[in-house]
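Q: predicted model and sequence follow; I will ask about them next.
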Amino acid sequence: MVSKHLHQAIGLTLLIAAFGVGAAERDRRWAKRLQVKGAGNVYKVSDALYRSAQPSAEGFVTFKKLGIRTVVNLRSFHSDRKKIGDTGLGYEHIYMKAWHAEDKEVVRFLQIVTDPRRQPVLVHCQHGSDRTGTMCAIYRVAVQSWTKAEAIREMKEGGYGFHKVFVNLERYIRKLDVKAIKKRAGLE
């Protein structure tokens, strides 16, 4: 009888320990998850910037009600114009490829997201993971003065679904000349 209770206690202890492994507390500076009807993978990065996967027409209406002013679509082959319709949301389309980020895309994104007249801004791609994660990481570095390592860690480990196959995006951030990009975007 004692043996049975001892085994149960050990089993319970191991179970608790197993769930605790890898469940380190999320960095408080990382984006905050939101539930938004009509959109997935939604997070508030800052008061000026939100991120998500591709919203539906209903999602754009919901974002407008939440106070979003501008939508930045990073998808190369998909427009949001019909889904946004007459919501009154501003719309910018930056044709970004997940396999090849370019400085001109980053400059344009930073110009939009730092313009107080356009804030708050919602940035999205299909999954809200890779292209969106890259732009949010660059925002963290260029606008919020995070280190590249801190921003990359959030991009990869923040729970946004970053796909490891896109090592090129991490490499792009690591090699990015932040001072030059900020200058081109009019931030310096």
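A: Right, received. Where do you want to start?
Q: all contacts plus neighbour counts: C-alpha atoms, from now on.
A: Fine.
Q: Leu34 in helix, strand or coil?
A: Assigned by DSSP: H, G, I helix; E, B strand; the rest coil, the conformation of Leu34 is strand.
Q: number of residues surrounding it?
A: Leu34 has 15 neighbouring residues, counting by other Cα atoms under 10 Å.
Q: against Val71, how distant is it?
A: Leu34 sits 17 Å away from Val71, going by Cα to Cα, to the nearest Å.
Q: repeat for Lys183
A: Counting by Cα to Cα - Lys183 and Val71 are separated by 24 Å.
Q: show me where the chain has its strands.
A: 32-36, 39-44, 49-52, 70-73, 90-93, 121-124 (DSSP state E).
Q: and the ones you listed as a markdown table, adding distance to Glu105?
A: Putting these into a markdown table (distance: least, Cα to Cα, whole Å) gives the following:
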| stretch | distance to Glu105 |
| --- | --- |
| strand 32-36 | 25 |
| strand 39-44 | 21 |
| strand 49-52 | 17 |
| strand 70-73 | 11 |
| strand 90-93 | 10 |
| strand 121-124 | 13 |
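Q: most tightly surrounded among the ones you listed?
A: Among these, strand 121-124 has the highest mean neighbour count (mean count of other Cα atoms under 10 Å), at a mean of 27.
Q: the structure to be compared is supplied as follows:
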Amino acid sequence: MKDTSEVPIRNFHQVTEWLYRGGQPGSDGIKSLAEMGVKTVISLRWGKKTIATEKSYVEAAGMRFLSVRLNYWNLPTQQIIDDFLGLVDHEASRPIFVHCLHGADRTGLLIAIYRMAKENWPVEQAYAEMKKHGFHRFRIRNFKWMLWKYARQAKEDGAIK
């Protein structure tokens, strides 16, 4: 793993050799991502103006920008989960940076689902990582519920062990 302590992005962490997570990057953060060789930025933000502004900065820095709109009030659909997993599976898009505003809740949920679906992590381990990176487990309980629901359904469907 790389030393990421100097990256000027709130809650920035390396997930795998090619996957990073964090909060909303500013212009310095976007510059750092480009310098690190990140090819794709996936935003989980849902405000249209926020998305448009970030898209212009990311593309100006030579990276690809993708938006997977996710908010706190609606749980991600299976289609959103499948789209996200498909995006991170696309090797030509790597390295990838995934973020929401704080890099804790929406990012935490989708990274936890990635860990279970692609790295065979048990739900308890994936949830522990969510908490480690700042998941607001009392304020956003529905995401915790969603994680366990996903684990149960994915096991029934044979998608995870």
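A: Ah, there it is. Keep in mind it's a predicted model, so treat the numbers as computed, not measured.
Q: so what's the closest residue in space to Glu58 of structure 1 that isn't next to it in sequence up against?
A: Here the nearest residue to Glu58 of structure 1 in space, its sequence neighbours aside, is Gly38; by Cα to Cα, 6 or more residues apart in numbering that works out to 5.2 Å. Listed by Cα atoms under 8 Å, 6 or more residues apart in numbering, the contact partners of Gly38 of structure 1 are Pro55, Ser56, Ala57, Glu58, Gly59, Phe60, Thr62.
Q: just the buried ones from the residues you listed?
A: Buried members of these, counted by 16 or more other Cα atoms under 10 Å: Pro55, Ser56, Ala57, Gly59, Phe60, Thr62.
Q: now do the same contact list for the last one.
A: Read that as Thr62 of structure 1. For Thr62 of structure 1, the contacting residues are Val36, Lys37, Gly38, by Cα under 8 Å, 6+ apart.
Q: which of those residues show up in structure 2 as well?
A: Here is what carries over to structure 2 from those, by both residues aligned by TM-score structural alignment, their matches' Cα atoms under 8 Å: Lys37, Gly38.
Q: can you list the contacts of Thr62 of structure 1 in a markdown table and add distance to Pro120 of structure 1?
A: Listed next are the contacts of Thr62 of structure 1 as a markdown table, based on distance: Cα to Cα, whole Å:
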| residue | distance to Pro120 of structure 1 |
| --- | --- |
| Val36 | 15 |
| Lys37 | 18 |
| Gly38 | 18 |
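Q: closest one of the contacts of Thr62 of structure 1 to Ser79 of structure 1?
A: Relative to Ser79 of structure 1, the closest of those is Gly38; by Cα to Cα it sits at 16.7 Å.
Q: what lines up with the closest one in structure 2?
A: Using TM-score structural alignment, the partner of Gly38 of structure 1 in structure 2 is Pro8.
Q: quick one, helices of structure 1?
A: 2-20, 57-65, 81-84, 103-113, 131-142, 148-157, 167-175, 178-184 (DSSP state H).
Q: next, the angle helix 131-142 makes with the fourth one.
A: Read that as helix 103-113 of structure 1. 70 degrees (axes from the mean of the first three to the mean of the last three Cα atoms, to 10 degrees).
Q: what does Ile96 of structure 2 correspond to in structure 1?
A: So, by TM-score structural alignment, Ile96 of structure 2 is matched to Val121.
Q: tell me the contacts of that match?
A: Contacts of Val121 of structure 1 (Cα under 8 Å, 6+ apart): Ala48, Leu49, Tyr50, Ile68, Arg69, Thr70, Val71, Val72, Ile112, Val113.
Q: 7 Å instead, please
A: Each residue near Val121 of structure 1 by Cα atoms under 7 Å, 6 or more residues apart in numbering is listed here: Ala48, Leu49, Tyr50, Ile68, Arg69, Thr70, Val71, Val113.
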